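*Asks:* Let's see this in three dimensions:
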Amino acid sequence: MTDTIQAPQMPQLNAPAPSFDAPSTHGQQTLDAYKGQWLILFSHPADFTPVCTTEFIAFAKKQDDFAARNTALLGLSIDSHYSHIAWMLNIKEKFGTEIKFPIIADLSMTVARDYGMIQPGASDTSAVRATFIIDPQGVLRAMVYYPMVAGRSIDEIHRLLVALQTADENKCAMPENWKPGDAVIVPTPATPEAALARADEGYNTVDWYFSTRQL
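*Replies:* Sure thing, here's the model as predicted:
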């Protein structure tokens, strides 16, 4: 009889994000505490590792930009609370960057498992580089997984956040690599009559299904 590898539990987009209540470098952290603001929850494989250090420095340098978008940052790994503290102090001493956002110490791997951060094909003893964008209602709006060997682009995570917020505010969609100031995608007509009328609605229309506008 052969052993079967159990697939990791995966959260679902546009569904409530898994709740958590976990210790961190800034006291106990719960999902409910972030209601009313956006949250970037991100995991890293281990403290005191080079790739993770570059990511945390980049998140720290971008923290004010996230805060300006009503967005909090919350890190996580399966290291201990004391390891997190020592690593934060080391980053400040060696790299001149202060980590001001909390880092969850998920020694039980409870949060990591609930969010599918444990990927047996990559590692079953540490969390991969997973990033989750959770909206002010506690709904999971985006998730991105990176392999252990490649660091994330924090600029891209910020771009994705801004795109989601802008789409919500303006009832539109965003084209590839959209940035503020670029044209947005107008929702596609849902009926033949609406499709025929689209050309006269004042948008930049290439065809009935593809129209853009400036915000």
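
*Asks:* CA atoms for contacts and neighbours, from now on please.
*Replies:* Noted.

*Asks:* Now the terminal residues of stretch 181-199, how far apart.
*Replies:* Across its full length, stretch 181-199 reaches 23 Å end to end, with CA to CA, to the nearest Å as the criterion.

*Asks:* buried stuff in that stretch?
*Replies:* 183, 184, 185, 186, 189, 198 (16 or more other CA atoms under 10 Å).

*Asks:* what sits against the fifth one?
*Replies:* Think residue 189. 195, 198, 208, 209 (CA atoms under 8 Å, 6 or more residues apart in numbering).

*Asks:* who touches stretch 166-183?
*Replies:* Judged by CA under 8 Å, 6+ apart, the contacts made with stretch 166-183 from elsewhere in the structure are 159, 162, 163, 184, 185, 186, 187, 212, 213, 214, 215.

*Asks:* Mark which of those residues are part of strands, please.
*Replies:* The members of the contacts of stretch 166-183 that map onto strands under DSSP state E are 184, 185, 212, 213.

*Asks:* Now for those residues: which two are most distant?
*Replies:* Between all members of the ones in strands among the contacts of stretch 166-183, the longest pairwise span (CA to CA) is found for 185 and 213 and amounts to 6.7 Å.

*Asks:* Tell me which stretches of the chain form helices.
*Replies:* When secondary structure is read from DSSP state H, the chain shows helices at 50-68, 81-95, 110-114, 154-170, 192-197.

*Asks:* Following up with a second sequence; could you model it the same way so I can compare the two?
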Amino acid sequence: MTEAVTLKPIPRIGDPAPDFNVVTTHGQKKLSDYQGNWVILFSHPADFTPVCTTEMVGFARLNDEFEKRGAKLLGLSIDSIHAHIAWVENIRQNFNIELPFPIIADLDMQVASLYGMVHPGASSTATVRAVFVIDPEGLIQALIYYPLTNGRNLDEIVRLLDSLQTSRANKVATPANWQKGERVIEPPPKTVAELQKRRETDYPEKIDFYLVKKDL
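*Replies:* This is a model prediction of the structure:
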């Protein structure tokens, strides 16, 4: 029987991602082992469930896209390591695809508790579909939650990672529905001098003084 755990507040954007030392399908892992890489830490409600299976296959098929961006995938549910391994093999047999990333066996719900992945209003015995995007310094840069019944848009997670990395590298923002290669938003002026400079600068797209777009 799973012991009760104390639910902690959900870590916020800008917070250090709580470290952990866990058993996974790829052996013992610590979050701090990934320092220097982006990490996509995601939870699923349970092994051998239909929506979760489609998501794991989807993540596996996009693994190379995450790798190209210097990001590592790390899955989690509160199932045992034996259930995880059996599920990995079941996915290989049914979809002819290997899962190239580790899955954390969080049977005692310790990691799920650290990251606020258990929402009692949805289920007290399963994690919701949480995604944490962690930067190379170990800080949380984005988090997304989905209910148990609805699968994630995995392309959006890739798009979000592109957006975060672009903003970080160029000190810019990205507009709604932005895709890699499109124009980005120059941060609005913070002083009168910056405003004057903006008036005198040609931009490929200037809507107003506070909203201008440029090419990278």
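
*Asks:* still on that earlier bit, possible to save the buried residues of stretch 181-199 of structure 1 as CSV with distance to residue 128 of structure 1?
*Replies:* CSV is the format used below for the buried residues of stretch 181-199 of structure 1 (distance: CA to CA, whole Å):
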residue, distance to residue 128 of structure 1
183, 34
184, 33
185, 33
186, 36
189, 40
198, 45
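
*Asks:* from the residues you listed, which is closest to residue 10 of structure 1?
*Replies:* In terms of CA to CA, no member of those lies closer to residue 10 of structure 1 than residue 185, at 29.5 Å.

*Asks:* Now do the same contact list for residue 206 of structure 2.
*Replies:* 212, 213.

*Asks:* From residue 183 of structure 2, how far out is it?
*Replies:* Separation of residue 206 of structure 2 from residue 183 of structure 2 (CA to CA) stands at 12 Å.

*Asks:* ok, now residue 193 of structure 2?
*Replies:* Using CA to CA, we find residue 193 of structure 2 at a distance of 24 Å from residue 183 of structure 2.

*Asks:* same thing with residue 34 of structure 2?
*Replies:* With CA to CA as the criterion, residue 34 of structure 2 and residue 183 of structure 2 are 31 Å apart.

*Asks:* How about residue 123 of structure 2?
*Replies:* Plainly put, residue 123 of structure 2 is 42 Å away from residue 183 of structure 2 if you go by CA to CA.

*Asks:* follow-up on the earlier one: nearest to residue 44 of structure 1, of the buried residues of stretch 181-199 of structure 1?
*Replies:* The closest of those to residue 44 of structure 1 turns out to be residue 184 (CA to CA; 33.1 Å).

*Asks:* Now residue 70 of structure 1. Nearest residue, chain neighbours left out?
*Replies:* Spatial nearest neighbour of residue 70 of structure 1, excluding adjacent residues (CA to CA, 6 or more residues apart in numbering): residue 37 at 5.5 Å.

*Asks:* same deal with residue 183 of structure 2?
*Replies:* Distance criterion CA to CA, 6+ apart; nearest residue to residue 183 of structure 2, sequence neighbours excluded, is residue 215 at 4.8 Å.

*Asks:* was I right about the one you found contacting residue 184?
*Replies:* Yes: under the criterion of CA atoms under 8 Å, residue 215 of structure 2 lies in contact with residue 184, with a separation of 6.4 Å.

*Asks:* What residues does residue 138 of structure 2 make contact with?
*Replies:* Under the criterion of CA under 8 Å, 6+ apart, the neighbours of residue 138 of structure 2 are 16, 17, 32, 35, 36.

*Asks:* lining up the residues you listed with structure 1, which overlap?
*Replies:* Contacts conserved in structure 1 for those, counting by both residues aligned by TM-score structural alignment, their matches' CA atoms under 8 Å: 16, 17, 32, 35.

*Asks:* tell me, how many neighbours does the second one end up with?
*Replies:* Counted with other CA atoms under 10 Å, the neighbours of residue 17 of structure 2 add up to 22.

*Asks:* can you check residue 49 of structure 2 too?
*Replies:* Residue 49 of structure 2 has 11 neighbouring residues, counting by other CA under 10 Å.

*Asks:* same deal with residue 126 of structure 2?
*Replies:* Around residue 126 of structure 2 there are 21 other residues, counting by other CA under 10 Å.

*Asks:* Kindly report the same for residue 26 of structure 2.
*Replies:* Each residue near residue 26 of structure 2 was counted by other CA under 10 Å, and the total is 12.

*Asks:* which residue in structure 1 lines up with it?
*Replies:* Using TM-score structural alignment as the criterion, residue 26 of structure 2 maps onto residue 26 of structure 1.
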